[in-house]
Structures are given as structure tokens and as C-alpha cells.
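> only the shape, not the letters, is given here:
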């Protein structure tokens, strides 16, 4: 079926690219491309992401799966930060290390602006359960009424719905046990928008 290096070489040749040209596109050296193709080195996660996006292919194909087709799910690799956005009364986040997580069928063009974190608490239930995975577009910081955002408030990272109203900002929980929060525009400077939640995966309660 072909190794990762052989698949990269095939994709490169199909587009008529030299090793040097592909290296320029991926911001690596020609030697790196050569080592990938002959199997002396494997692309790191961030480079796999660049390859998948540049050739509009899938991880499954690179790793020996079937030929690329319109029915193949598109998989993207997104930085997954070891922090939680509180869907409750607030969560302090001091440690921000990250790995990568693969997500299928995420149809966005600005993948470099996406990050993954988890939600904690119950204020966004039933939509977000405690431990739900969130994909946040850090490029979308302008509030659109009714959309979900992750934001910093003092030392806390939170996730809520947001809506502009006359002279104030309303912060809303799905869980009706939590009252809406109202902030005058003069108080909004205390809030820092991290980005808009564009995808989430919620755990099911299984008995």
C-alpha cells in the first residue's frame, strides 16, 4: 500500500513538484523531504498537518489507506491544550502544554488558528457535558449574537454564549439554573475573547 514517505513522494510527483519546491511550500529543508521519502525519518505532527492541508489529502491515505476520494473523511490535526474552559463558576489555568488531536470532517480553511481545549462544569448542559472537547477558532474574536465563545476573565477561562444588547453584554448558560450575567460596556475590558467555539464533542452518559 506504500509507506508514508512513498505516499508523500507520489503526491509530490503528481503535482509536478521537485523536492526543493515542496520543501519551500512546507517550510522545511530539501534534505528533510528526501529523508521522509526514503524512510529515514518520519514527519512530525505539525508537518503531517502541513502535508495533509497542502495536498488536500487525509491522514488515512498517508498512513497507507485507500486512494483519495470525495468520500474519504478529511482529518485535521489540531493543538490540544492541557487547559479547561469552565462551563460553571470558573476554572484557573496555569499550565498550558499541548499535544495534537485528530478531528474528522472539520471544514475550515484557517486551521492554523484552531486550538482544542476541554470544558469543565455543568452550566452549559445539556449541550456541553463536563469533559467535552471544544475546537476554538482564535481568529474569530468579534461577538456575533448567540454564538459560543471561550474568554478569559481575570485568571479564569470560561465558555458561554454571548449576546450584545443595548448598553451591555449578556453572557448566557444553557443550564437555566445559572442566571444570565450582565456586563456594561465599561466592564467588558475585563473580558478577553480567546475565540469562537466552532465544534464540540460531548460525552454521553452511559449507565
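That came in fine, so what should we check first? Nothing here was measured: the structure is a model prediction, and the numbers come from that model.
> hey, let's count contacts and neighbours off CA atoms from now on
Fine.
> buried ones in stretch 72-85?
Using 16 or more other CA atoms under 10 Å as the burial criterion, the residues of stretch 72-85 that qualify are 72-81, 83-85.
> format those residues as a markdown table; extra columns: secondary structure and distance to residue 199.
Output for the buried residues of stretch 72-85, formatted as a markdown table (DSSP: H, G, I helix; E, B strand; the rest coil; distance: CA to CA, whole Å):
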| residue | secondary structure | distance to residue 199 |
| --- | --- | --- |
| 72 | coil | 20 |
| 73 | coil | 16 |
| 74 | coil | 15 |
| 75 | strand | 14 |
| 76 | strand | 13 |
| 77 | strand | 14 |
| 78 | strand | 12 |
| 79 | strand | 14 |
| 80 | strand | 13 |
| 81 | strand | 15 |
| 83 | strand | 17 |
| 84 | strand | 15 |
| 85 | strand | 14 |
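> then this one, side by side with the first:
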């Protein structure tokens, strides 16, 4: 109990406290979130503990908000800390059904895909999707299998994959390599080359020709048991 009280005194109020709270609720370390942003592992730790940088860059804030299932306002510096303000109930009857695909994206050595038929759905409010910048996204949900993306993605997590066509940029993607479906951090490895990277350093990087990989979609959100 003493440790908890001391810990809370050291954490600033506002977006920094909210980011720490969200990371703990989702079971994701600050180091893993920093790497999600393409930053050094101590980046968010310094942001929260030392106030450096003073505020998150807009793109970083948007990425964190999407991944943590939050709104960007929760992570934005503001005088009123609006994320803590109660929201008036709305008559929100508009929902988007996202198919759960009977398919696992391997976070490990890879696996052959199973059936791609939807066996269930998740329902998300249109308002929430708009807040996450996903109002026009082509979403589906699949599960993670294996441990190569830990601690960012754990075995059994369900991930939302945005299959909307868009220019490639580095990030966490579901890809198909041959007949194998995988979830990996995908990065450019030079002209005509792509690197498939794991969060778990026990798994070495895999570098392949760009034409060998089909990028199914970008991972934009995850859910899993605590």
C-alpha cells in the first residue's frame, strides 16, 4: 500500500497519468508502447516521469489512442483534463458489426491459415470508431497465436485489422508469406526488401523480398484477458 501511494505521488496528473493507467489496464509496458511508436524503449517512461517531451506529437498520440482504445483527447494536454469529465448519455443506437474470422495470425514461426469464414461478430459504436479514426476502416478481428509479439501482443489476444488499401508504412501488420499468416512488425529493409520483426527478441528478424509478402492489413487495436 505504501508503494502504491508513493507511485501515485510521482505520476503527474492529466495525460501522463491517463497514459499510465491505460497501459496498465491493457497489460502493455511503456517500453512496448514506445517501440510501437518507433521510439527508444525509455521514451514514454521519460514522458511520464520527467515530463520530456512536454507533450506527445500528434501522430504518436493518435497511434497510442487507437492501440489503447482511448480518445486522443485523453492523451492531449489540456487545462480542463476533459477526459475525466462525465459525458452526457446519448441515444446511440448506431453500431458497426466487425466480423470475427475463424483464423489465427501466428506470433511465432507461422501457421497455415484455417477457414476464413466469420463465426461471430464484435459490435463497436460508430462514435467510438470515429474517435479512433476508424470510421471508414475495413475491419475484421482475428486472434493472435504464439509468443513472438509479446509483450505487445499475447497468445490469445484478439486484434482488429484494418484492410483498407493505403500506402505502406512501417508498423504492426498481418501478413501472408506463402501460405502462412503472421502478425509482425513490418519495416522497409531497403529497395525491394521487407523485414518481418518480432517484439520477442528470442525470434530473429526475417528479411524477404517485398513481392513475397502480401500485407493483409494494419493492426489498429487489440483486446485480451487481464
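Sure thing, it's come through. Note that the coordinates shown come from a computational prediction; the quantities given were computed from them, not determined experimentally.
> report the TM-score for the pair.
TM-score for the superposed chains, counting by TM-score structural alignment, normalised by the length of structure 1: 0.57, backed by 132 aligned residues with a CA RMSD of 2.3 Å.
> re earlier: JSON lines please, covering the buried residues of stretch 72-85 of structure 1 and showing distance to residue 133 of structure 1.
What follows is the buried residues of stretch 72-85 of structure 1, written out as JSON lines (distance: CA to CA, whole Å):
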{"residue": "72", "distance to residue 133 of structure 1": "23"}
{"residue": "73", "distance to residue 133 of structure 1": "19"}
{"residue": "74", "distance to residue 133 of structure 1": "18"}
{"residue": "75", "distance to residue 133 of structure 1": "16"}
{"residue": "76", "distance to residue 133 of structure 1": "15"}
{"residue": "77", "distance to residue 133 of structure 1": "14"}
{"residue": "78", "distance to residue 133 of structure 1": "12"}
{"residue": "79", "distance to residue 133 of structure 1": "12"}
{"residue": "80", "distance to residue 133 of structure 1": "9"}
{"residue": "81", "distance to residue 133 of structure 1": "11"}
{"residue": "83", "distance to residue 133 of structure 1": "11"}
{"residue": "84", "distance to residue 133 of structure 1": "9"}
{"residue": "85", "distance to residue 133 of structure 1": "10"}
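> residue 9 of structure 2 maps to what in structure 1?
Using TM-score structural alignment, residue 9 of structure 2 lacks an equivalent in structure 1.
> now do the SS call for the most centrally placed residue in structure 2.
With distances taken as CA atoms, centre = their mean, the residue of structure 2 nearest its centroid is residue 67 (3.3 Å). Applying DSSP: H, G, I helix; E, B strand; the rest coil to residue 67 of structure 2 yields a three-state assignment of helix.
> could you pull out the helices for structure 2?
Along structure 2, the stretches classed as helices by DSSP state H are 2-10, 15-26, 30-36, 43-50, 58-68, 126-131.
> to residue 146 of structure 2, which of the ones you listed lies closest?
Among those, the nearest to residue 146 of structure 2 by CA to CA is helix 30-36 (17.1 Å).
> which residues of structure 1 does that closest one align to?
Under TM-score structural alignment, there's no match for helix 30-36 of structure 2.
> now do the same for residue 116 of structure 2: its match in structure 1.
Using TM-score structural alignment, residue 116 of structure 2 lines up with residue 96 in structure 1.
> what's the neighbour count on that match?
The tally of other residues near residue 96 of structure 1 (other CA atoms under 10 Å) stands at 10.
> hmm, it is touching residue 84, no?
No. If you go by CA atoms under 8 Å, residue 96 of structure 1 and residue 84 don't touch, sitting 9.7 Å apart.
> who touches residue 26 of structure 2 in this structure?
68, 223, 224, 226 (CA atoms under 8 Å, 6 or more residues apart in numbering).
> now do residue 87 of structure 1
Residue 87 of structure 1 touches 119, 120, 121, 122, 123, 124, 128, 130, 158, 159, 160, 173, counting by CA under 8 Å, 6+ apart.
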